[in-house]
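>>> let me see the structure of the following:
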Amino acid sequence: MHDPRWLQLIDRVRADTPRLLDDFLTELSTHDGYVGDLVAADDIERTARNAFALFASRLAGDAGAEEPSAFAEALGLRRARQGVRVERFMEAVRINFRVLWRGLERAAQPDLTDVLLAHGEQVLDVVERYATEVQRAFLEESESMAHQHRTAKERARARLFSGQAEGEELTAIAHMLRLAPAAEYEMLATTHDAERLAREVLDSGGQVFEDGLTTVLLRPRRGPVDWVDADPELTGGYLARVRGLDRVGSAALIASDLAERADEGTVCRLRDGFASIARETMLERLDGFTHELTGAFDALPESERERLAVTLRTFIRTGSMQRTAEELFFHRNTVLKRLRAFQDLSGLDVTVPRDAAIAMVILDL
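Purely as a prediction, here's the structure:
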């Protein structure tokens, strides 16, 4: 059972609640970004009044005072949802303690100072318990909110990079991910140095999406110099201009396709991988009819097809019989004979742009 003189001191503090509130609000008002910013003034006053009432109840040992405080838990949860930073929230709790202690000192004058000193440790225990309760509730709710936000952002990224979002949903995704819907972006799909690149892209205001073993990176375009030209260490599939978020889904598919075609340590642009991608697409539509384009070429033994293909590939790339001969260490007439042999077999004259385009795509040259 408590000392009657201690209970007398607590009763004096309860009677002094209006002054405690004034002192608390005055001190708290000196901390920017709390009162009137994130938390309404009437909320602050009501909360402070309830906090002082809880302190007095626990100090007096009232019935039920030892139970966990629903008020403290609700306060921590509410402040987390209001967006108050944890350090500002806990500073308000510390102000509660300072104001309470000054109120106890006033109430103890002149005849109960010895009682206050005798119960000083109890005061500390009550305030520390309150601080622990509100902080635990605040941090748990903050973590829950952060998890929900992360989950929501992950869903938003998945929808964005899948290309399924449009209209109002795309606008909402742009807002959540802090992206400009109509801006111009660059995209790289890679399996190399993804962690470093992800940090750089996120710091630059971009977004990152993990697609299996491939990391797709989207960042705002910064100027005329392509990302891959500014960073020679990049490897993978690259698109220089993705005009608007509504094209991110299709861009991700293309960039991932290009990444699969990139040689180790190199960047594959759309021009580099176009023929290969086009060939795959066309073969689905032309299944069983490619002979209409390649004639008897497909009937040659594989070694002979590859021998001619090396010459065709080099010629299409250089556009010159002389350079082709020099690169392959052939006589110019050898190059000419192989091109004619291919024309006799397939009916395609690769010195003619139309036929060269067909050969490049269908034969993946």
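>>> alpha carbons only for contacts and neighbour counts from here, please
Noted.
>>> now for the helix or strand harbouring Glu260, which elements pack on it?
Glu260 belongs to helix 248-261 when assigned by DSSP states H and E. With contacts taken as 3 or more CA pairs under 8 Å, 6 or more residues apart in numbering; DSSP states H and E, helix 248-261 sits against helix 120-162, strand 184-190, strand 214-220, strand 236-243, strand 267-269, helix 270-285.
>>> list just the one of these that sits closest to Asn96.
helix 120-162 (8.5 Å; CA to CA).
>>> now the closest one against strand 214-220, angle please.
90 degrees (axes from the mean of the first three to the mean of the last three CA atoms, to 10 degrees).
>>> roughly how far out does the following helix or strand past helix 120-162 sit from the chain middle?
Heading C-terminal from helix 120-162, the first helix or strand you meet, by DSSP H and E, is helix 167-177. Averaging C-alpha positions (CA atoms, centre = their mean, to the nearest Å) puts helix 167-177 14 Å from its chain's average.
>>> what's helix 167-177 packed up against?
Contacts defined by 3+ CA pairs under 8 Å, 6+ apart place helix 167-177 against helix 120-162.
>>> roughly how far is the helix it packs on from the heart of the chain?
Its chain's C-alpha centre and that of helix 120-162 lie 20 Å apart, by CA atoms, centre = their mean.
>>> one more, for comparison:
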Amino acid sequence: MHNNEDVAVSRRWSELVELLHDRVDTLAGKFITQVREIPEYRESAVDTDEIMLTARETFHRLVNALRSGGSRPGGELDGEFSAALGAKRARSGIPAEALISAVRLDFTILWAELLAIADPADAPMLTSRVDQVWRVVDEFAARTNASYLNERVRMAQEESSIQNEFIARLFSVVNPSAETAAQVADALGVSVDARFGLVAASGSAAALLRTAQGKAATRRNQRLFLRESGDMAYVFWPVPASRAGDDKAVIFTVPQVFADIPCGVAEANGLRGLPKAARTASSLAALLQPADTGPLSANQAWPRLAKRQLAEAGLDLVEEIDAALEPCRGAERERLTEAARHFLQSGSVALTAEGLFCHRNTVLNRLNRFQELTGIDLTVPNQVARLVVAWA
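A predicted model of the protein is given here:
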């Protein structure tokens, strides 16, 4: 008796599945209606006719899987179909979450149709079969999603390779042509005339730059591009433009991911200015000192740059100042240089006196003595610049 009941249940299930097979076009039509309620599909460029054909083929294969009673939809042929579908949706720019939502509509539509064509007496049988329907759809969804993700990785690698090729072309010359800059702008998806920030580092700091750029690249709101040349690593990014009606200029800031990395930093007006900015940033990176714990800009390091250039020309300002202070006796030299350094920081006798815990007349006397020995008047900018560079 029990066997007869099992045979009857199986026969009835087969009847319902055959009815589903005859309604593939109806299932596909319902899918079209519901999938267009997903914003990413509604706003995508995927043609409705193409979605209809894909939906019809999908339901045909899912119903065939239910027909055979297996959990692997359609065998190897279906594996090819789900792989093609996942790759196709990836190339269409459909987000992963939207794709999964669309594929899972298959279960909702299949199950709703089964309930619609079944009799009340079929309820126990349907309850026992819900897991089978879910497994079939879930397996199809998993295969489609795996193919989608693989295609996205492949697309990202291709895009990165293409971008690296154009970036290398941009940095290969001192002054890129307007045509080259326009091509690079198209490849990177940026404005050719935008402002750009650029950081540069070598050695262990370069490794930190690469890691930070890689992490930031996964965030859609952050566009950071990597350029490597020998031991140097460069990362550049477009600086956001000011909003319409905003008269305030956008203040250039280094992305937070680089805030704790010792590196040189520079700006460029337009893509064509990036090679020059790279040279500036790499020069600044070469001036980094152990005490530097973050990006070093030209505004901060111009005295170091000037000191290095003068040294390369054979002029040692430190040696000159040391020789001028040679007549100092005892602690006089320390007091004079201390007063001069404090005054350089503020340009104020009062603040210098406050910082040194002494009377302002004492500060004036020390500054006058310093001028007497070195010939440098700390109130004359042209002369002060020599001292700033020497002590950089």
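>>> TM-score of the superposed pair?
The TM-score (TM-score structural alignment, normalised by the length of structure 1) is 0.65; 311 aligned residues with a CA RMSD of 4.8 Å.
>>> do you know which of the helices and strands packed on helix 248-261 of structure 1 lies nearest Ala172 of structure 1?
Across those, Ala172 of structure 1 has its closest neighbour in helix 120-162 (8.7 Å, CA to CA).
>>> show me what that closest one is packed against.
Where contact means 3+ CA pairs under 8 Å, 6+ apart, helix 120-162 of structure 1 is packed against helix 41-60, helix 70-82, helix 86-108, helix 167-177, strand 207-211, helix 248-261.
>>> just the buried residues of the longest one, please?
For helix 86-108 of structure 1, a neighbour-count test (16 or more other CA atoms under 10 Å) marks 86, 89-90, 92-93, 95-97, 99-101, 103-108 as buried.
>>> which bit of structure 2 covers that helix?
Mapped onto structure 2 using TM-score structural alignment, helix 86-108 of structure 1 covers residues 96-118.
>>> the residue most central in space within structure 1 - nearest residue in space that isn't next to it in sequence?
The centroid of structure 1 falls nearest to Gln207 when counting by CA atoms, centre = their mean (5.6 Å). Nearest non-adjacent residue to Gln207 of structure 1, counting by CA to CA, 6 or more residues apart in numbering: Leu218, 5.2 Å away.
>>> now swap in Gln222 of structure 2 and tell me
Computed as CA to CA, 6+ apart, the closest residue to Gln222 of structure 2 that is not its neighbour in sequence is Ala216, at 6.3 Å.
>>> Asn18 of structure 2 matches what in structure 1?
Not quite, residue 18 of structure 2 is Glu, not Asn. Taking TM-score structural alignment for the superposition, Glu18 of structure 2 sits opposite Asp11 in structure 1.
>>> over to Leu27 of structure 2?
That one, Leu27 of structure 2, aligns with Leu20 by TM-score structural alignment.
>>> next, the spatially closest residue to Leu245 of structure 1 that is not a sequence neighbour: secondary structure please.
Leaving aside its sequence neighbours, Leu245 of structure 1 sits nearest to Pro181 (CA to CA, 6+ apart; 5.2 Å). Classification of Pro181 of structure 1 using DSSP: H, G, I helix; E, B strand; the rest coil returns coil.
>>> which ones are touching Pro181 of structure 1?
Residues in contact with Pro181 of structure 1, defined by CA atoms under 8 Å, 6 or more residues apart in numbering, are 170-171, 174, 244-246.
>>> roughly how far does the residue mapped onto it from structure 2 sit from Ala217 of structure 2?
Aligned counterpart of Pro181 of structure 1 in structure 2: Val192 (TM-score structural alignment). Using CA to CA, to the nearest Å, one gets 20 Å for the distance from Val192 of structure 2 to Ala217 of structure 2.
>>> related to what we said a few turns ago, closest one to Leu365 of structure 1 among the helices and strands packed on helix 248-261 of structure 1?
Among those, helix 270-285 comes nearest to Leu365 of structure 1, with 7.4 Å by CA to CA.
>>> I'd like the helices and strands packed on helix 248-261 of structure 1 as a markdown table, with distance to Leu308 of structure 1 and mean neighbour count appended.
Converted to a markdown table, those look like this (distance: least, CA to CA, whole Å; neighbours: other CA atoms under 10 Å):
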| stretch | distance to Leu308 of structure 1 | mean neighbour count |
| --- | --- | --- |
| helix 120-162 | 41 | 17 |
| strand 184-190 | 33 | 25 |
| strand 214-220 | 35 | 23 |
| strand 236-243 | 29 | 23 |
| strand 267-269 | 25 | 23 |
| helix 270-285 | 18 | 15 |
